[in-house]
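Trainee: can you look at this prediction? I've put the sequence above it.
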Amino acid sequence: MICEAMEGEINIFSPDTIKRNYVVPATSPENMVRILLTVVAGVTTILAATKLFRWYRIKARILNKQKQCKDAIKQLQDDMDHNGIPKKEVERILGLKFSQLKEKLRKGELKAVTVLKAYQTRALETNKTLNFMVEPVKEAMEYAKQLDKELENGKDPRPLHGIPVSIKENYYLKGYDSTGGMSIFVDKPALKDGPMVSVLKELGCVPFVRTNIPQSMMTFECSNPLYGTTVNPHNHGRGPGGSSGGEGAILGAESSILGFGSDIGGSLRIPSHFCGVFCLKPTAGRLGYRTTEELVHGQTLVTPTIGPMGRDVDTIVTAMKDILCPRLFTEEPQIPPMAFNTQLYESKRQLRIGYYVSDGYVPPIPGVERGLLEAKVALERFGHTLVPFEVPDAAHMFSVLFSKAAFGDGGHNFLSQMAEDRVDPSISLLVKIYRLPNFLIRLLSHVVSFFSKEKPAGTIMRNMLGVDSVYDWWKLAHEITIYKEKFYNLWQEQNLDAIICPTMPYVAPPTGTVKYLLGGVTYTTLYNVINYPAGCVPVTKVTAIDQKNMANYPSNTQTQKFIKKYYSTDTAGLPVAVQCVALPYREEMALRVMKDLESGLRHHLTRSSR
């Protein structure tokens, strides 16, 4: 009946009915535009919401990390306020040289806990103005107590029993993040101590504080969004260098007695030079490869190395003697099991030492030039022969060999790590360049090369794009090998035992200006490219006369103009250090020159003061 009724009145399934009631009319152009705009608005809203969510997530991650570190510092401060030691005791302990402190700790004349409290107290105090401290090591006190208990129970003291040690933030320390100042690595604590930290603890050292670094560790500024900016202990308006900037600052402020940093382009030596402390950049591989998070993995042409920093040469020598032990060679099976060569270090043979005031790229400021010449005279007093040395094409070494190796991937690793991070001003220029299309970077590099008097600047920009193929990488490796041979041949022709030279052509720069002064790193990157050990010895400080003589400094290139701008005032009293260089795996020779230089300068000052 229903069917009959439908047949009599209307069939809803008939073609005419469907067409009349259910077919959508043709869409007008106006409707198409409206739909398109709606889709675009929706996608834009989603993208904006996603970006906002990411921004809040990054901000929350950074704020949470900052709170953790500040809370840890506050907790240590509270502990020192309630359980600290008298100020006179702090000053007495801090006044001890490394050798004296080591002896008193080993004999039990000083407790490891007491010494730790003295250095914790001083570090907390100076950190308020310098901001070198990432966070204290919360296990330090328990470990110091354990060491004291070992002595009380009649156990022989460990080689570096109770010595407090500051550690650069990128060292693997169980339970702590190694971020390199990048939020992507927050909340990813190390599952165990790295080999060097493990060895230091075995030797009886007490890691007590972790120190600041620049974001990405690809600059010698010392600033990042997580931990803030570290300043120079000799002038708070200037930087401490990087990337081991926190180590330079804490040691320069005499708030640590032994520290450890790392170096791939000068990151140990630059802070030592800027802050007036000693260091040794060993041959890459002498102290191992697996101790730190270097943020870039797989690049093997110019490799990073770890090394000690201290307030005199004896500190560095003692550390190297004890570190080069069976435990290290077990922890780091890839390194040669070479103990410290005491015979080479203690030899009294007079040496033939090359020297240069300038590497031919960026000329040194007057105070740096004077410091190098004073070092030359001090070594000649020891009977050593000093002969001029000329660096082969430092500009090519830096703009091609170092730059292409260090940025061989065209910045892909760097950008991937920075993709969701707040960019610190110290590396903002690098980030902006890398975010440009490759063709535009190439175009800009040629424009820079054409108009700039500083020709290598354009070459550096092009080489930041990395290599295009495995074949190009092999060619670069071969070029570096040829350069190494050329340098060694010059060394052999002059029958050299060592070289002394400036660490940098200028002293500590004003905070935030490093991006204008990158040309100065040819002095340090050279010895990373050829992989020679190099140590730093503070030799003098900039004087008012040095500052006045900046009027005669050249202004031919943009870098020189910036140097003249930043170093014509406010530099008096800033430290100047000299590099002491030896052949690969001859760290003991570099240290011997460092010791003779330190002794010669001290002897001269003693006689001059009479």
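Mentor: Happy to help now that I have it.
Trainee: C-alpha from now on. contacts and neighbour counts both.
Mentor: Will do.
Trainee: off-centre distance for the helix ranked longest in the chain?
Mentor: Using DSSP state H, we find that the single longest helix of the chain is helix 29-83. Remark: helix 29-83 is offset 28 Å from the chain centroid, using CA atoms, centre = their mean, to the nearest Å.
Trainee: another structure for you, compare them:
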Amino acid sequence: MTGNDAIGLAIGPITRSLFASDLFMQVMIDYKPYLYDHTNVAIPWTPAPKPKKLRIGVEVWDGYVMPHPPIVRAIKELEAKIKAYKGDVEIEVVPYESYKPWYAWSIISQLYYPDAGADDKRAMDAVNEPHCFMTDYIMNHEFVKPLSVTELWAKNHERDVFRSEHAEYWHSKNIDVLICPASPFSAPKPHTTKYWPYTSHWNLVDYPSIIFPVSEVKETDLPVPDYKPVSPMDEFVYNLYGGPEEYAKSQVALQLVGFRYQDEKVFAAMSVIEEIQKS
């Protein structure tokens, strides 16, 4: 909705390599978009050198929705590879717990649609565009309601307080980057993508991230027997995984996250991760 800047927009290139993503960022920022778009910040793209040291946080799950077995396995395999790395970068790996994930979701899902999607619905209905099931799902989510101006101000304040708290939490962990799931599943079945806080969390706090492939679903990625869900959403998501045969050879991706305005450092760290993956 035009004028709704509660959650900022960002260009997310889909490329075949880290080099291509870096080139995209370089070209776009060299164009000086801040001269034409007042929402842009006049910060040049300055590639960061290969780090000499890295302290990497690893989050297996956010404590609210457990990723499917292929995702968990991929994280643990990558973590083991990083710990075994004997290259020229001194790396320390530490566990990381997500900061208030469900609360963060309650904030951003509302700020996506401060009018509960009324403007979007009008636009779709004006051209007889059918409503996508998942679009209706988020616009009618339990956290989404039409806000008054005063309520929107309050929600924006809540967002800003959370961002400050999150920054303090992040720095308390003393990490350079974080490896975490990009999604709880590898390839979601139609009309089942009801949980995306593994990425929206970083949209809310405005941290850069790179999603990268690490594996594919394997025959050994069996469901966990007698899994005990910790929330209704956890139960819904976990029950979607009937076994590896339903997701045969689908790609498994993870996510590398850095602190706000440290995009180039994320790219530099990603180059080290790629080196480790290829070793």
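Mentor: Good, I have the coordinates. The structure presented is a predicted model; accordingly, all values stated were derived computationally and were not measured.
Trainee: what's the TM-score here?
Mentor: TM-score for the superposed chains, counting by TM-score structural alignment, normalised by the length of structure 2: 0.88, backed by 272 aligned residues with a CA RMSD of 2.3 Å.
Trainee: the longest helix of structure 1 maps to which residues in structure 2?
Mentor: Helix 29-83 of structure 1 lines up with nothing in structure 2 when matched by TM-score structural alignment.
Trainee: ok, which stretches of the stretch 51-200 of structure 2 are helices?
Mentor: 69-84, 101-112, 118-126, 133-139, 149-173, 197-205 (DSSP state H, counting those that start in this stretch).
Trainee: closest one to residue 47 of structure 2 among those helices?
Mentor: Comparison of the helices of the stretch 51-200 of structure 2 against residue 47 of structure 2 by CA to CA identifies helix 197-205 as nearest, at 21.7 Å.
Trainee: just give me the neighbour total for residue 327 of structure 1.
Mentor: By other CA atoms under 10 Å, the residues close to residue 327 of structure 1 number 16.
Trainee: right, and it touches residue 197 too?
Mentor: No - counting by CA atoms under 8 Å, residue 327 of structure 1 sits too far from residue 197 to count as a contact (11.3 Å).
Trainee: quick one on the thing from earlier: which other helices and strands contact the longest helix of structure 1?
Mentor: Contact here means 3 or more CA pairs under 8 Å, 6 or more residues apart in numbering; DSSP states H and E; on that basis helix 29-83 of structure 1 packs against helix 112-130, strand 133-136.
Trainee: ok, then the element right after that helix?
Mentor: Per DSSP states H and E, the first helix or strand lying C-terminal to helix 29-83 of structure 1 is helix 87-94.
Trainee: who touches that following helix?
Mentor: 101, 115, 117-119, 121-122, 254 (CA atoms under 8 Å, 6 or more residues apart in numbering).
Trainee: flag every buried residue along it.
Mentor: For helix 87-94 of structure 1, burial by neighbour count (16 or more other CA atoms under 10 Å) applies to 90, 93-94.
Trainee: reformat the residues you listed as TSV; add distance to residue 451 of structure 1.
Mentor: Shown next, in TSV, are the buried residues of helix 87-94 of structure 1 (distance: CA to CA, whole Å):
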residue	distance to residue 451 of structure 1
90	58
93	58
94	54
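Trainee: which one of the residues you listed is nearest to residue 430 of structure 1?
Mentor: Closest approach between the buried residues of helix 87-94 of structure 1 and residue 430 of structure 1, by CA to CA: residue 94, at 40.6 Å.
Trainee: what residues are up against the residue most central in space within structure 2?
Mentor: In structure 2, the residue lying closest to the centroid (CA atoms, centre = their mean) is residue 199, at 2.0 Å. Residues near residue 199 of structure 2 by CA under 8 Å, 6+ apart: 182-183.
Trainee: what do we get in structure 1 for it?
Mentor: Superposed on structure 1 with TM-score structural alignment, residue 199 of structure 2 falls opposite residue 524.
Trainee: I'd like to know how far that match sits from residue 580 of structure 1.
Mentor: To residue 580 of structure 1, residue 524 of structure 1 is 11 Å away according to CA to CA, to the nearest Å.
Trainee: dump the helices of the stretch 51-200 of structure 2 to JSON lines, plus distance to residue 278 of structure 2.
Mentor: Shown next, in JSON lines, are the helices of the stretch 51-200 of structure 2 (distance: least, CA to CA, whole Å):
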{"stretch": "helix 69-84", "distance to residue 278 of structure 2": "10"}
{"stretch": "helix 101-112", "distance to residue 278 of structure 2": "32"}
{"stretch": "helix 118-126", "distance to residue 278 of structure 2": "44"}
{"stretch": "helix 133-139", "distance to residue 278 of structure 2": "37"}
{"stretch": "helix 149-173", "distance to residue 278 of structure 2": "28"}
{"stretch": "helix 197-205", "distance to residue 278 of structure 2": "25"}
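Trainee: so for residue 218 of structure 2, which of these sits nearest?
Mentor: Ranking those by their distance to residue 218 of structure 2 (criterion: CA to CA) puts helix 69-84 first, at 7.3 Å.
Trainee: just how off-centre is that closest one within its chain?
Mentor: For helix 69-84 of structure 2, the distance from its own C-alpha centre to the chain's C-alpha centre is 18 Å (CA atoms, centre = their mean).
Trainee: repeat that for stretch 195-212 of structure 1.
Mentor: For stretch 195-212 of structure 1, the distance to the chain centre is 18 Å (CA atoms, centre = their mean).
Trainee: okay, strands next: where are they in structure 2?
Mentor: Taking DSSP state E, the strands of structure 2 run over residues 53-58, 90-95, 177-181, 209-216, 251-258.
Trainee: matching residues in structure 1 for the shortest one?
Mentor: Residues 498-502 of structure 1 are where strand 177-181 of structure 2 aligns, taking TM-score structural alignment as the criterion.
Trainee: where exactly do the helices run in the stretch 201-350 of structure 1?
Mentor: If you assign secondary structure with DSSP H, counting those that start in this stretch, the helices in the stretch 201-350 of structure 1 sit at 245-252, 269-275, 313-323, 326-331, 342-346.
Trainee: now those helices in JSON lines, please, with extra columns for distance to residue 354 of structure 1.
Mentor: Listed next are the helices of the stretch 201-350 of structure 1 as JSON lines, based on distance: least, CA to CA, whole Å:
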{"stretch": "helix 245-252", "distance to residue 354 of structure 1": "27"}
{"stretch": "helix 269-275", "distance to residue 354 of structure 1": "19"}
{"stretch": "helix 313-323", "distance to residue 354 of structure 1": "21"}
{"stretch": "helix 326-331", "distance to residue 354 of structure 1": "33"}
{"stretch": "helix 342-346", "distance to residue 354 of structure 1": "18"}
